[in-house]
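# could you look at this predicted model? Sequence included:
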Amino acid sequence: MSDFPYADRFHVHRSLPATGRNRAEVLAELDTMAREEDATWETGKISGTMYCGDHDHYAFLSEAFAKFAHVNALQRDLCPSQTKFEGEIIAMVLDLMHADAVTATTPAGLVTSGGTFSILHAILAYREYAAATRGISAAAGRLPNLVKPETAHPAFDKACHLFGIENRTVPVDPTSTLVDPATVAEAIDDNTIAIIGSAGNYPYGTIDPIAELGALALARGVGMHVDGCLGGFILPFGEELGYGIPAFDFRVPGVTSISADTHKYGYAFKGSSVVVFSDKAIRNAQYFHQLGWSGGKYMSPGMDGSRSGGMLASTWASMVTLGREGYRGYADAIFATARELMAAVRSHPDLRIMGEPTFCFSFTSDAFDIYHIADFMKPRGWRFNGQQYPNAIHLAVTRPQTKSGVVEAFSADLAEAVEYARAQQAAGRMTQSGAIYGGVVGGLSSEVESVMTMIMDGMLDTQQALPPRA
C-alpha cells in the first residue's frame, strides 16, 4: 500500500487551497477513487468489510442520509425527527432481542457510532451502576473487574483500559473455541461488575454458552453482556429459518445487555450500532451531567456530543425498508453460502474448521502453516482475515459472497492453494502473511508491539505527512 495513494494521478494538498476547487473536478476524482475501490470487493472475495454490497441500497441510504446530513442530532427542539429515528431504532432492536421477555424492569437502549462504542457504553454503565448499587469503586478501595473469554472482542480490553477496570481474561476450549462457564465462575469475586459472552465471537463465529453464563450471572449477582455486534442482525433470522441458533437474547435469564451492529448485518452505513439493556437503570447510570457550567446545564446520554442526523435517518431507513422478511431472506442466502464454503474446506483432510461455526468461520491446518493458503490466494483477489494462537484464516460471509460463482471460485482456488501449501511446507519456506485484525498482512517480527505502533504511525502520520516534492 502506498504511503501517498493517488499522488501519481491527483493533486496532493499540502495546505488548504487559496481558492476553492471546482466541484465537478472534485466529484470526478471522488468517483474515480470510489469505482476503483469498489471493484476490489465486488468480486465477493473479501471477508466481511462490505456486509451489504448492494449499490441500489447504498444509493437509497445516501439519499436518506443527505436529507439530514446537516442536522445535529443533539438539538432535538429543532430536529424532532431525530427523536423519532433514534427511538424507533432502539425499539426495533429491543423487539428483535425479545425485550418483551423482561417483566421486572424497563428495557432501554442507546444508538452509538459502532460496535466498540456500544461495548464501551455497556461496560461504563456496569462500572457506574456497580459503584452506585454495590459500592464497587477504586475510590472505595474496591477495584471493579470484568470477566471475559479470550475470544471476546478487544473493545472489552479497551473499555477496561479506559475506565480503570481490572480485566480478567479467561481461556477458551481449544477444540470447541467456547468458554467454559466453570472457568468464568472461578474468576468472579465480590468486585466483578459483569461477565461477557459472544454471539458469535469474531475469531471463530461460534456462540458461547449464553444460557449457562446467564444462569451464572444471576447466581452471582453480576451483569451479563452478550456481544452480538457481529451476529445481532443475522442470528435471530437464522433461528427463524431453523439453523439451530440457541437463544442468546433477553429470553435468557441473567442477560442484562446486548450490543448489535446495525452497520454490519443491519445493512446501515458504517458508524451505527445499538446497545440495549434489560433495565433502564443500568443504562442511565452512565449518563453524564454537568450542571454548573457557564454555558448552561450540560447533559449527555452517551460519550458523543454532536452527531449527524443523517446517520440516524439512514439507519432507520435501512431497517424499516428491509423489514423482517428482507433480513430473513438475506440471512438464508448467507447461511447457505457459509455452509457451502465450509464444505469446500472440509473436503480437504489437511484443513480443519475451528469449532462449530455459524455464518462466519475460521480454518487451520495441522499439516502446514495455514498462511501459505493466504499467500497463494491473495494474488487471485482473496482477502481473508488472519487469526493467531493457532494460526488460522477467517472468512466472514456477507452478501457479496452469495453472488453466483463465488463458491465455485473459492473451491477451485482452495484446492490449488492446498497443493501449494504442502509444497511450501515440504521445502521449509516461510509464509509472507501474518495476523492483524481486519486482514492478513506481512509477517511480523518478534517485537510485535513496536511493529504494531509503526503500522499505526504509518496510517496516522506517514500518509498524512507531506510527500516529497518532485
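Cool, the structure landed. Residues are numbered from 1 along each chain as shown.

# CA atoms for contacts and neighbours, from now on please.
Noted.

# next, the buried residues of the helix or strand containing residue 87.
Using DSSP states H and E, the element containing residue 87 is helix 80-96. Within helix 80-96, the residues that count as buried by 16 or more other CA atoms under 10 Å are 81-83, 85-94, 96.

# can you add distance to residue 65 and give those back as CSV?
Listed next are those as CSV, based on distance: CA to CA, whole Å:
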residue, distance to residue 65
81, 13
82, 12
83, 16
85, 12
86, 14
87, 17
88, 16
89, 15
90, 18
91, 20
92, 19
93, 20
94, 23
96, 24
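
# re earlier: run the chain-centre distance for whichever helix or strand comes after the helix holding residue 87.
Per DSSP H and E, helix 80-96 leads on to strand 108-112 as the next helix or strand towards the C-terminus. Computed by CA atoms, centre = their mean, to the nearest Å, the chain-centroid distance of strand 108-112 equals 16 Å.

# tell me the angle of strand 108-112 relative to helix 80-96?
Orientation of strand 108-112 against helix 80-96 (axes from the mean of the first three to the mean of the last three CA atoms, to 10 degrees) gives an angle of 120 degrees.

# show me the contact partners of strand 108-112.
Residues outside strand 108-112 that contact it (CA atoms under 8 Å, 6 or more residues apart in numbering) are 86, 89-90, 94, 118, 271-280, 283, 302.

# ok, 7 Å please
86, 90, 118, 272-280, 283 (CA atoms under 7 Å, 6 or more residues apart in numbering).

# one more: stretch 58-74?
79, 82, 305-311, 313-314, 317-318.

# give me the buried entries from those.
Buried, going by 16+ other CA under 10 Å: 82, 307-311, 313-314, 317-318, out of those.

# how many neighbours does the residue nearest to residue 274 when sequence neighbours are not counted have?
Leaving aside its sequence neighbours, residue 274 sits nearest to residue 111 (CA to CA, 6 or more residues apart in numbering; 4.5 Å). Per other CA atoms under 10 Å, the neighbour tally for residue 111 reads 23.

# please compare the first structure with the one that follows:
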Amino acid sequence: MISSAVAYLRPSLSDRLASLIQYCLWGCLIYYLYQSFHGRKAIPSFSNPYYTTITSEIGALRATLDRSLRHMDAMDTGILFLTGVAVLYWLMRIGESIVDVVVNAKWARLLPYVPVVREIVAKKTQEAEDDIRKSLLKCRTTRTTELPEAGWDADLILDRVGQWSELEKREWREGKASGAVYSGQDDLMDLIGEVYKRFSLSNPLHPDIFPFTRQMEAEVVSMVADLFNGDEQTCGCVTSGGTESIMMAMRAYREWGRAERGIITPQIIVPATAHPAFDKAAAYFKMRITKIPVNMPSGTIDLSRLIGAITPNTVAIVASCPSWPHGTLDPVQHIASIARTRRIPCHVDACLGSFVVACMESSGFDMPAFDFRVPGVTSLSCDTHKFGFAPKGTSVLLYRSPELRAYQYFTTVDWMGGMYASHSVAGSRPGGLIAATWAAMMYTGKQGYVAATKKVVNFTRELAAGIDKMPDLEVIGHGDTCVVAFRSTNPNLPTLPIGEAMGDRGWKLNLLQKPDAVHLAVTLPVANGGSRRFLDDLAEAVEQVKSDPKAYAKGTAAIYGSAKTVPKMLVESLVKKWLDVYYTA
C-alpha cells in the first residue's frame, strides 16, 4: 500500500509543479509575442488593485523592451528571440530538476509525519525488521552477553565452537552458496590453521620483533605482482580486503592530485557496475564520484560517455576485471589508453577475479590483457582471500611504481610518542593472516591455481550457456570468468522471485537491481557440484514462479521491489536496521 501511495505522490507532485511552471512561462511568452505583433495591450485590465499594479509593472517592462529593440533590424530581433527561447528552455529544465530534487527530498522527510502514512510505514518497517531478525538470528543458540566470572574450561569452549563450526559448514559445503568460501579444501584449511596458530601473536607493526612476518608480507606482494606481470618497479602492500585496497588506492590518487596538479575537489570516474567500495572511498575522502552507465544486456561501459565525464579534476579512472554484479570484463586497454592520453591514473579492480583472471591465459583461455602489460594501468587490486584461497582478511594492492605508492602512506613525525608511519588504515595488523596467506600461496602453487581456474571458468561458461538456452531467461554480460548473472525476458515472469525460489532449494544467490537480476559467484565448492543440478533447479524455480509469482515476492525480493517506489531515505533506514540487528547478541 505504502509503495503504491508513494509511487503516486512522489513523481506526480514534482512533475505537476514543473509542468505548471513550464506551461505558465511558455504561455506568458506566447501571449506577449501575440499582443506585441498585434499592437494590443499585453495584459487585460482587472479591477483588483494587485492585478492593476502587476499590469502597470509589466507594461513598463514592455515599454522598456520596445525602446531597446526599436533600433534592431529583423535579423537581430530573430536571433535575440531564438536566444531567449533557448535560455528559457534551459532555465525550465534546471528548474524542473531543482523542483524534483527539493520536492522529493521534502516529501521523503514529511511522509513519516503524516499520521496515516506514519502508521503504514511503522507497520511495514516492523514487518521488514521481523524478517531481518528471522534471517540473521535463525541459528542463535545459548546467548552470552556478560563476561563469565570464572573462565571457561578449554574443552567447553572447543565443544561450543566445534558445534557452531559444523553448523556453519553446512551452509556452504553443499556448494550452493554464491561466493563466501572459495576453496574449502580440508588439507589447506588444516595447514592455514596450523600456520596461523604459530604466528597468532605476531604484528607487522613491529618488524624488529617479527622480522619473518615482514618477510612473508613482502614475498606475498612480490608473488602477486609477478602473477599480474609487474616488473622490478611494481610494488604494493597487503590490506585487510578488497574494500581497503580500493580505498587506499583512491586515497593515493587524491593525494597525487593535490601534490601534482593542485586539485582541491578530486573526481574519480567509475563504471556504474563498479564495487561500492569506490562510493565508500569517495564518501570517506571527500571525493566526487561519477558513474558511467553500462549497456544492457552486455554490461559493457559506454566509452563515449566516459570521455565526456573527464574534467581537469579527474584523479582516477576505474575498470573492473570482472565487475561484481555481472562478471563483465571492462575494456581495460581502451580505458587505460583514454587515461594515459590525458595523464590520469587508471586503477584495475581485480579483487573478485583475483587469481582466476591472472591464470586465465596459463589455463588455455582467451583473455585480453588487463594488468601491468597494458600501458596506462597504474594500480591493481587483487583479493588473496578469494581465489588465492587465503583466509578471510587479506588483499593485495599493487602500484606500477614506488612513487605512486608513497601517496598512500600516512606519516607523522612530530608526535610526542615518536615518529609514526603506516601504509594503510590499520596500525597493528594480524601477522597470523599474513603468514597463512603466504602458506596458502606456497601450498597451492601455480599448477594448483591453474587447475582451479580451469574448473571455475569451465563451470561458469557451461552455466551461462545453459541459461541462455532457457526461453524465459537471458545472461547479462558474458559469463566467461567466475560470475553468472541472469534476468527474465518474460514480462509475466518477475526476476527477483526466481532467486527466492532458488533459495527454497538451498541456493544462496545474490539479488541485483537496476536492472533486476540474479547473480552467482562461482567458487570451487560450487564448481565441484557440477552445472546440471543448478540448471535443473533453475528450470523448476522458473516454472514455479510462473505459476504463482506473488508466492515468491518475499524476503529480499520484496525489499528490492519496494525500494523502487519508496523514497531513498526510507530504504536507507531499512538497510541500517539490518546493521543494527546484526549486533544483536
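Yep, that arrived. Just so we're clear, the structure is a prediction, and the values are computed from it rather than from any experiment.

# could I get the TM-score for this pair?
The TM-score (TM-score structural alignment, normalised by the length of structure 1) is 0.91; 447 aligned residues with a CA RMSD of 1.9 Å.

# tell me the one among the buried residues of helix 80-96 of structure 1 nearest to residue 164 of structure 1.
For these, the closest approach to residue 164 of structure 1 (CA to CA) belongs to residue 90, at 28.6 Å.

# re the thing from before, now render the contacts of strand 108-112 of structure 1 as CSV, adding distance to residue 423 of structure 1 and secondary structure.
CSV is the format used below for the contacts of strand 108-112 of structure 1 (distance: CA to CA, whole Å; DSSP: H, G, I helix; E, B strand; the rest coil):
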residue, distance to residue 423 of structure 1, secondary structure
86, 55, helix
90, 53, helix
118, 45, helix
272, 45, coil
273, 45, strand
274, 47, strand
275, 48, strand
276, 50, strand
277, 52, strand
278, 54, coil
279, 57, coil
280, 59, helix
283, 55, helix
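
# most neighbours among those, please name it.
In terms of neighbour count, residue 275 stands highest of these at 31 neighbours, by other CA under 10 Å.

# which one in structure 2 is aligned with it?
Taking TM-score structural alignment, residue 275 of structure 1 has residue 397 as its aligned residue in structure 2.

# residues contacting the most centrally placed residue in structure 2?
Geometric centre of structure 2, nearest residue: residue 276, 2.9 Å, by CA atoms, centre = their mean. By CA under 7 Å, 6+ apart, the contact list for residue 276 of structure 2 is empty.

# how far away is the match of residue 275 of structure 1 from residue 350 of structure 2?
Residue 397 of structure 2 sits 10 Å away from residue 350 of structure 2, taking CA to CA, to the nearest Å as the criterion.

# return the closest of the buried residues of helix 80-96 of structure 1 with respect to residue 75 of structure 1.
If you rank those by distance to residue 75 of structure 1 using CA to CA, residue 82 comes first, at 8.7 Å.

# what residues are up against the alignment partner in structure 2 of the closest one?
By TM-score structural alignment, residue 82 of structure 1 lines up with residue 213 in structure 2. Applying CA under 7 Å, 6+ apart to residue 213 of structure 2 gives the contacts 204, 431, 435.

# and what of residue 459 of structure 2?
Applying CA under 7 Å, 6+ apart, we find residue 459 of structure 2 in contact with 527, 531.

# so it sits in a helix?
Yes - when classified by DSSP: H, G, I helix; E, B strand; the rest coil, residue 459 of structure 2 is found to be part of a helix.

# map it across to structure 1 for me.
In structure 1, residue 459 of structure 2 lines up with residue 337, judged by TM-score structural alignment.

# what of residue 282 of structure 2?
Using TM-score structural alignment, the partner of residue 282 of structure 2 in structure 1 is residue 160.

# show me the buried ones among the contacts of stretch 58-74 of structure 1 that map onto helices.
Using DSSP state H, the members of these that fall in helices are 82, 309-311, 313-314, 317-318.

# got those residues as a markdown table, with distance to residue 259 of structure 1 columns?
Below are those laid out as a markdown table (distance: CA to CA, whole Å):
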| residue | distance to residue 259 of structure 1 |
| --- | --- |
| 82 | 21 |
| 309 | 21 |
| 310 | 21 |
| 311 | 18 |
| 313 | 20 |
| 314 | 19 |
| 317 | 20 |
| 318 | 18 |
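
# list just the nearest of the residues you listed to residue 448 of structure 1.
Nearest to residue 448 of structure 1 among those, counting by CA to CA, is residue 311 at 36.4 Å.

# that closest one matches what in structure 2?
Under the alignment (TM-score structural alignment), residue 311 of structure 1 pairs with residue 433 of structure 2.

# residue 311 of structure 2: how many residues sit nearby?
Close neighbours of residue 311 of structure 2, defined as other CA under 10 Å, add up to 13.

# give me the nearest residue to it, chain neighbours excluded.
The shortest distance from residue 311 of structure 2 to any residue other than its chain neighbours is 8.0 Å, reached at residue 267 (CA to CA, 6+ apart).

# let me see the ranges of the helices in the stretch 201-350 of structure 1.
Applying DSSP state H, counting those that start in this stretch to the stretch 201-350 of structure 1 gives helices spanning 210-220, 235-240, 280-284, 309-346.

# for residue 125 of structure 2, list the residues it contacts.
Counting by CA under 7 Å, 6+ apart, residue 125 of structure 2 touches no other residue.
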